[in-house]
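Asker: make a model of this:
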Amino acid sequence: MPKKLYETELAALQARLVDMQAWVQSSGARIVVIFEGRDAAGKGSTIKRVSEYLNPRVTRIVALPTPTEREKTQWYFQRYIPHLPAAGEIVLMDRSWYNRAGVEHVMGYCSNAEYHRFLHQAPIFERMLVEDGILLLKYWFSVSDVEQEKRFRSRNDDPMRRWKLSPNDVLSITKWEDYSRAKDTMFVHTDIPEARWFEVDNEDKRRGRVNMMAHLLSQVPYHQVERPAIAIPERPASGGYERPPREQQNYVPDYAAELIAHAHRKG
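Answerer: Got it, this is the predicted structure:
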């Protein structure tokens, strides 16, 4: 997708997401958006664009770490429940309870009994959420094996993004077909009428992002909400306050001045 067209459409979609958020606040709606998919499929970068201009007090990103020893003894869905939205909130899940159907199953981090119990319980759990009024949207981000490996190598060569690459991520190259089978089985059991799976072809990240964001907006029955105008008052006349001398304040060093001076010397 051409960069200029992408940037224009992205800005328009982000403005509509701000309008959607205003409706969520005023209506008391509750929305959960699940981002799942292959490693390096672009889930995180899409979440970043979705949330970029949204109020973090209203729209939260949930990316849970590895469960603690205590959490491992709980009902599997229990650790996710505290992160569900209250009225007027949106939750964006960077991976979710579907870890059990994917990485945990493929890598052997759960037993077969736990895995099959999850496939049985997940639709029941999600129907309960929907019946209670939560709008649940589930997105699966797809990418080819060639593009995935390309992104892994790019991360590995970039010190600013190397933290995104874990040993489990790299192993997904050798377990490509295992993950494919796990995804297919997961869809069979959990693609239910109340909470369908929507696939995002994210081979082209720009195209994938705008496709996902446009679809998200089409699934939420929002409308424009009139927001009260805020009048910025005139600044009152000084009441005699005098600021303490600047030299008495503990300012951070002017690093920018050093950069500017260095640039002038080089120029």
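Asker: all contacts plus neighbour counts: C-alpha atoms, from now on.
Answerer: Will do.
Asker: next, residue 218: secondary structure please.
Answerer: helix (DSSP: H, G, I helix; E, B strand; the rest coil).
Asker: give me every residue that touches it.
Answerer: With contacts defined as Cα atoms under 8 Å, 6 or more residues apart in numbering, residue 218 has no neighbours.
Asker: what about it, distance to residue 209?
Answerer: 14 Å (Cα to Cα, to the nearest Å).
Asker: right, and the helix or strand after the helix or strand residue 168 falls within?
Answerer: Counting by DSSP states H and E, the element that carries residue 168 is helix 167-174. Remark: after helix 167-174, the chain's next helix or strand is helix 176-190, criterion DSSP H and E.
Asker: angle of the very next helix or strand once past that following helix against helix 176-190?
Answerer: The helix or strand immediately downstream of helix 176-190 is strand 197-201, counting by DSSP H and E. Orientation note: strand 197-201 sits at an angle of 150 degrees relative to helix 176-190 (axes from the mean of the first three to the mean of the last three Cα atoms, to 10 degrees).
Asker: who does strand 197-201 touch, helix- and strand-wise?
Answerer: strand 134-142, helix 205-219 (3 or more Cα pairs under 8 Å, 6 or more residues apart in numbering; DSSP states H and E).
Asker: Proceed likewise with the subsequent sequence, for comparison:
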Amino acid sequence: MQALMATSIAVFAALSSAAYAQEATTGGATTGGVGADAIVDAIADTDASDASSAAPTLPTSTVLNGQINLNSVISDVKVVYDDGSGVDATAASFANDFTAATRGSTLDLTSNQTNDGQVRAKVDVTVDTIDGYVGANSVAIGNKVLAGSNFTGSNMAIGQTNNARVTATTNLTTSDGWGQVHGSATAIGNSVHGAAAGYGNEAPLNATSNQTNNANIKSSVNLKTDNTNHAAFSSIQATSIGNTATYGSDW
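Answerer: The predicted structure follows:
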């Protein structure tokens, strides 16, 4: 029993970690968060042979989530280096953030989130001489749900309302040197990602989403360099999304 619980916790952690990692990178910013493939891969982070241990009649795990944020959520990161090598700074702010995952039981999820406070993430990175990789990422999200089931199906009813401004700002300042410079900013009002993975078993996904964004969503990246010829590679990306929902089912 302890081994089963440990495995379930590991799957749960992998699912959540995949979301945060991709939302704070260029790939996540491009799609507005974690795609269905990434969610399925995260839920599948266990030996598929364990499917044989599932009972013929699968139990149902019922999850009820209600979240209301009424005040500001702010993250602010500032980094200053004379000589930068391997600098990677991230500022992330979430008003309401919820993750649910099951292994071997059907996920029956009802979630309602309301954000009434501003959400702001800001990162400032200043490097005099670049020597390697320099990265800065900001992520700000009003309401976020990440949910999935492993070896079974899912029923999801999700409601999200964002009523306050969401802002992500990334500032990068460099002077000289060689290396890679990357800056990204992602601002999202409402975000939902859900998946069901069956591994040969039936895993139907029934999902209903209602998303309302009533506020300004803003992302910005500011890059300043005195000598662009010495930067081997530079990339900047800003993404702003009011509402985004991604679902996937893999039998």
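Asker: TM between them?
Answerer: Here the TM-score for the pair of chains, by TM-score structural alignment, normalised by the length of the second structure, is 0.26; 117 aligned residues with a Cα RMSD of 6.5 Å.
Asker: number of residues surrounding residue 31 of the second structure?
Answerer: 15 (other Cα atoms under 10 Å).
Asker: what about it, distance to residue 80 of the second structure?
Answerer: 30 Å.
Asker: can you check residue 185 of the second structure too?
Answerer: Taken as Cα to Cα, the span from residue 185 of the second structure to residue 80 of the second structure is 19 Å.
Asker: so for these two, which sits in the more crowded spot?
Answerer: residue 185 (35 against 13).
Asker: and that one, which of the three is it?
Answerer: Assignment for residue 185 of the second structure (three-state DSSP): strand.
Asker: that older thread, by contact count, what packs against the helix holding residue 168 of the first structure?
Answerer: helix 145-156.
Asker: for the helix it packs on, which positions count as buried?
Answerer: Under the neighbour-count criterion of 16 or more other Cα atoms under 10 Å, helix 145-156 of the first structure has 148, 149, 151, 152, 155, 156 buried.
Asker: who are the packing partners of it?
Answerer: helix 167-174.
Asker: report the buried residues of the helix it packs on.
Answerer: For helix 167-174 of the first structure, by 16+ other Cα under 10 Å, it's 169, 170, 172, 173.
Asker: wasn't residue 18 of the first structure part of a helix?
Answerer: Yes: Residue 18 of the first structure forms part of a helix when assessed by three-state DSSP.
Asker: can you count the residues close to it?
Answerer: The number of residues packed near residue 18 of the first structure is 18, by other Cα under 10 Å.
Asker: returning to what we had before: what's the closest of the helices and strands packed on strand 197-201 of the first structure to residue 184 of the first structure?
Answerer: strand 134-142 (11.4 Å; Cα to Cα).
Asker: just checking, what packs against whatever helix or strand residue 78 of the second structure lives in?
Answerer: Using DSSP H and E, residue 78 of the second structure maps to strand 73-84. Applying 3+ Cα pairs under 8 Å, 6+ apart, we find strand 73-84 of the second structure packed against strand 87-103, strand 119-150.
Asker: of all the ones you listed, which one is nearest residue 178 of the second structure?
Answerer: Residue 178 of the second structure sits nearest to strand 119-150 of all those, at 5.5 Å, using Cα to Cα.
Asker: show me where the stretch 1-150 of the first structure has its helices.
Answerer: Assigned by DSSP state H, counting those that start in this stretch, the stretch 1-150 of the first structure shows helices spanning 3-27, 43-51, 105-107, 112-131, 145-156.
Asker: adding distance to residue 256 of the first structure, write the ones you listed out as a markdown table.
Answerer: Output for the helices of the stretch 1-150 of the first structure, formatted as a markdown table (distance: least, Cα to Cα, whole Å):
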| stretch | distance to residue 256 of the first structure |
| --- | --- |
| helix 3-27 | 30 |
| helix 43-51 | 28 |
| helix 105-107 | 48 |
| helix 112-131 | 51 |
| helix 145-156 | 29 |
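Asker: closest one to residue 188 of the first structure among these?
Answerer: Comparison of the helices of the stretch 1-150 of the first structure against residue 188 of the first structure by Cα to Cα identifies helix 112-131 as nearest, at 9.3 Å.
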